[in-house]
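J.: What follows is a predicted structure for the sequence shown.
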Amino acid sequence: MPGFALDPRQAAWCAELRTLAAQRLRPLAEQGEPGRVNRPLLARLGELGLIDRLFTSSPATAGGTPSALDLCLLRESLAHGCTEAETALALQGLGGYPVLRSGSAVQRDRWLARVRAGRAVAAFALTEPDAGSDAAALALRAAPDGDGWRLTGEKCWISNAPEADFYTVFARTGEAPGARGVTAFLVPADRPGLTGRPLDMLAPHAIGALAFDGVRVGPQDLLGEPGGGFKVAMDTLNLFRPSVGAFAVGMAQAALDAALAHTAGRVAFGGVLADLQSVAHRVAEMATRVEAARLLVYAAASAYDEGAPDVPRRAAMAKLLATETAQYVVDHAVQLHGARALQRGHLLEHLYREVRAPRVYEGASEVQRTIIARELYRKEAAR
């Protein structure tokens, strides 16, 4: 596994993405309505070919899958300049990747070209009111109905709901207890019996709840095999989990950059803030944590690309450290700025609202620690 530094091509691409995010995507993001899907922004991401990178196989990866490292570089760079663009892009990948990996030719032909172009909005519908971190506890029921099923129950805290054009939905078909009895379906948003409502959340993008009232799904809606839905979900999360860390690193770097600029120029106590040892040491700690998180994210992504056996542990470590680090760095950047950072519209005020959710979604920090410990003790038991 390589040690990082990025090669010149990767470094140039990241710089180009940061400029693009700040100059071309941020203005579109600012025109969006909080809590709604920003379709013009999504279409621009499609026009620029950025969504396509989520679905393009890389010859350097195991099994010809998309490159996890490219995904991390993409998400980190966009997050540095425009968190809304990063989130819009990532959600297309999260909702669409199960179709790429497990969908039929008909499903891929109908949806993926439009997802890549930013013309169809995808969503990943796993979480329920009583099944979040414990995904094996899903209760959405898929009752047999002829050659298909009827979905009855709820999903909650689903990004892009209720405005998505289709949902990757995980429901209990009951082939076995726990995770082995879950099946994945592709459910178009206009399917009779499917309704949704928006939720007023801290995060600025669309998040909603879905209600399934006997929604009919058939064999043509399956993603993978009956009873294989948990694997579909974990395949997706294992790819995207390190890149949640990359999103966090991008936010942390933006906060660190703001803190550096502010403390280098802010005059106080007869000099600039950076002259105070307590300030300089705090900034040094912030920078060290950001770099450590970045390296762990890149290492986890490289492990995924190489088909390493310890991806779950590495991915969990990357997400855990990066999201906790981002919270620390943004909070300390706010402290160094003082009251101005709490003013609505300030970069740090925006980041302060954005940075909290990644410690919860796609497996809360406590779940990541459980995964890490489980993998460590499994390896110890095998010795």
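T.: Looks like it arrived, so ask away. Residues are numbered from 1 along each chain as shown.
J.: Please make it C-alpha for all contacts and neighbour counts, starting now.
T.: OK.
J.: Do a quick rundown of the strands in the chain.
T.: For the chain, strands defined by DSSP state E occupy the ranges 122-125, 141-145, 148-159, 166-172, 182-188, 194-198, 207-217, 222-223, 267-268, 271-272.
J.: now for the fourth one, which elements pack on it?
T.: Strand 166-172 makes packing contacts with helix 83-102, strand 122-125, strand 141-145, strand 182-188, helix 229-265 when contacts are defined by 3 or more Cα pairs under 8 Å, 6 or more residues apart in numbering; DSSP states H and E.
J.: can you do 10 Å?
T.: helix 83-102, strand 122-125, strand 141-145, strand 148-159, strand 182-188, strand 222-223, helix 229-265 (3 or more Cα pairs under 10 Å, 6 or more residues apart in numbering; DSSP states H and E).
J.: And for the fifth one?
T.: For strand 182-188, the elements it packs on are helix 83-102, strand 122-125, strand 141-145, strand 166-172, strand 207-217, strand 222-223, helix 229-265, judged by 3+ Cα pairs under 10 Å, 6+ apart.
J.: and with 6 Å instead?
T.: Strand 182-188 is packed against strand 166-172, strand 222-223, helix 229-265, with contacts defined by 3 or more Cα pairs under 6 Å, 6 or more residues apart in numbering; DSSP states H and E.
J.: one step back: output the strands of the chain as JSON lines; include the columns mean neighbour count.
T.: Below are those laid out as JSON lines (neighbours: other Cα atoms under 10 Å):
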{"stretch": "strand 122-125", "mean neighbour count": "27"}
{"stretch": "strand 141-145", "mean neighbour count": "18"}
{"stretch": "strand 148-159", "mean neighbour count": "22"}
{"stretch": "strand 166-172", "mean neighbour count": "26"}
{"stretch": "strand 182-188", "mean neighbour count": "25"}
{"stretch": "strand 194-198", "mean neighbour count": "18"}
{"stretch": "strand 207-217", "mean neighbour count": "20"}
{"stretch": "strand 222-223", "mean neighbour count": "24"}
{"stretch": "strand 267-268", "mean neighbour count": "12"}
{"stretch": "strand 271-272", "mean neighbour count": "13"}
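J.: this is the other structure I want to compare:
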Amino acid sequence: MPAFSLDPEQLARCAQLRTLAREQLLPLAEQGEPGQVNRPLVAALGELGLLERLVAADALELCLLRESLAYACTEAETALALQGLGASPVVRAGTEAQRARWLPEVAAGRAVAAFALSERGAGSDAAALALKARPDGRGWRLSGEKCWISNAPEADFYSVFARTTEGAGARGVTAFLVPADRPGLTGSALDMLSPHPIGTLSFDEVPVSREDVLGAPDGGFRVAMDTLNRFRPSVGAFAVGMAQAALDAALAHTADRRAFGGALKDLQSVAHTTAEMATRTEAARLLVYAAASAYDEGAPGVPRRSAMAKLFATETAQYVVDAAVQLHGAAALRRGHLLEHLYREVRAPRIYEGATEVQRTVIARELYSAGPGARPEETAT
């Protein structure tokens, strides 16, 4: 399928998702508490079959899900995405027993998943993580902390990445599936700008066994990077959904608002701004679809494409939402306004799952590795 077009069936599904999000999920989102897991919303995502679609989705389908939900209800989009992020290591590297135990619960919206990679001293530099896994004869004991973990401390299980071999860098990390009720595992919530739940986790000699390993011992960094390469384009899709919502709000407002003897849209400066907003949004959408399609096809250059998609889409969304606020004026700053909500939501994606600066580093590394003149599809990575 060409990366630059969607077929009529896909377009129809996206329209249905936007309607469903607006009519059924947004009311549940509005009843939730900021900074806390909205379990009725997660349950509704399961009942509507969206989490089952998420578990089985390829990268492009994941992007379409996230963009469509983000357009109408960012809370529903984030709840769905966090389920996918936390469960993806189980889907891709888990044992049959692990998948059988947890994936049906995730798909039904009965279990909340979380991806526990970041630490205070190992955010952008994930290979520097320090959570220790000490062998104890029967398995390992986890000691240390995780920070900036979405859905913590309320998740039912965590995909946790810990150091099993000192001094080995990325090659000394193991992924573990850790249920929330393990002795020694505690956590606390963080009060953040964005409204979805984020917290810390503390591990005090938390026991894990070989049955809890996701993938192979010392192979956890590959599990983490595979998950992030799959999800980075979809972070871009989330951003595109927000950008499109902000753009549509700006178009409607500037067409109706009267000022200086006419509609705002008739002012050249306003018209040029909306044209720029629309162009950047569409360019971001195409980069996202192309990166997702490349991942699904197993094409070369996936890290570069994923980094480009996340970089450009999240930076674009920040620009578009900010421009929409400017065009609306003071009304957009009022608590509860769509653009006030999007303004708070749009900032975090430029940081999580690899900050903008990290994406530029990945892109530059891939460029210099490939050499001058190489295109992404010609680069084996």
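T.: Cool, got the structure. Nothing here was measured: the structure is a model prediction, and the numbers come from that model.
J.: overall similarity of the pair, as a TM-score.
T.: Overlay of the two chains. TM-score (TM-score structural alignment, normalised by the length of structure 2): 0.97; 374 aligned residues with a Cα RMSD of 1.2 Å.
J.: could you dump the helices and strands packed on strand 182-188 of structure 1 to CSV with distance to residue 186 of structure 1?
T.: Listed next are those as CSV, based on distance: least, Cα to Cα, whole Å:
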stretch, distance to residue 186 of structure 1
strand 166-172, 5
strand 222-223, 6
helix 229-265, 11
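J.: which residue ranges form the helices in the stretch 1-150 of structure 1?
T.: Counting by DSSP state H, counting those that start in this stretch, one finds helices in the stretch 1-150 of structure 1 at the ranges 8-20, 26-30, 39-47, 68-81, 83-102, 105-116.
J.: out of the ones you listed, deepest packed?
T.: Compared across these, helix 68-81 shows the largest average neighbour count, a mean of 26 (mean count of other Cα atoms under 10 Å).
J.: which residues in structure 2 does that one match up with?
T.: Helix 68-81 of structure 1 corresponds to residues 59-72 of structure 2 when matched by TM-score structural alignment.
J.: how close does that stretch sit to structure 1?
T.: Following superposition, stretch 59-72 of structure 2 is found to deviate from structure 1 by 0.4 Å on average (mean Cα distance after the TM-score superposition for structure 1).
J.: Give me the contact list for that stretch.
T.: Around stretch 59-72 of structure 2, the neighbours that count as contacts under Cα atoms under 6 Å, 6 or more residues apart in numbering are 14, 17-18, 21-22, 77, 234, 237-238, 241-242, 245, 292-293.
J.: Stretch 29-45 of structure 1 now?
T.: 28, 118, 204, 205, 206.
J.: Tell me the counterpart of the last one in structure 2.
T.: What it means is residue 206 of structure 1. Per TM-score structural alignment, residue 206 of structure 1 is aligned with residue 197.
J.: Tell me which residues touch that match, please.
T.: By Cα under 6 Å, 6+ apart, the contact list for residue 197 of structure 2 reads 35, 36, 37, 150, 151.
J.: Columns distance to residue 61 of structure 2 on top of these, output as JSON lines?
T.: Shown next, in JSON lines, are the contacts of residue 197 of structure 2 (distance: Cα to Cα, whole Å):
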{"residue": "35", "distance to residue 61 of structure 2": "27"}
{"residue": "36", "distance to residue 61 of structure 2": "27"}
{"residue": "37", "distance to residue 61 of structure 2": "24"}
{"residue": "150", "distance to residue 61 of structure 2": "22"}
{"residue": "151", "distance to residue 61 of structure 2": "23"}
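J.: related to what we said a few turns ago, which one of the contacts of stretch 59-72 of structure 2 sits closest to residue 8 of structure 2?
T.: Among those, residue 14 lies closest to residue 8 of structure 2 (Cα to Cα), at 9.9 Å.
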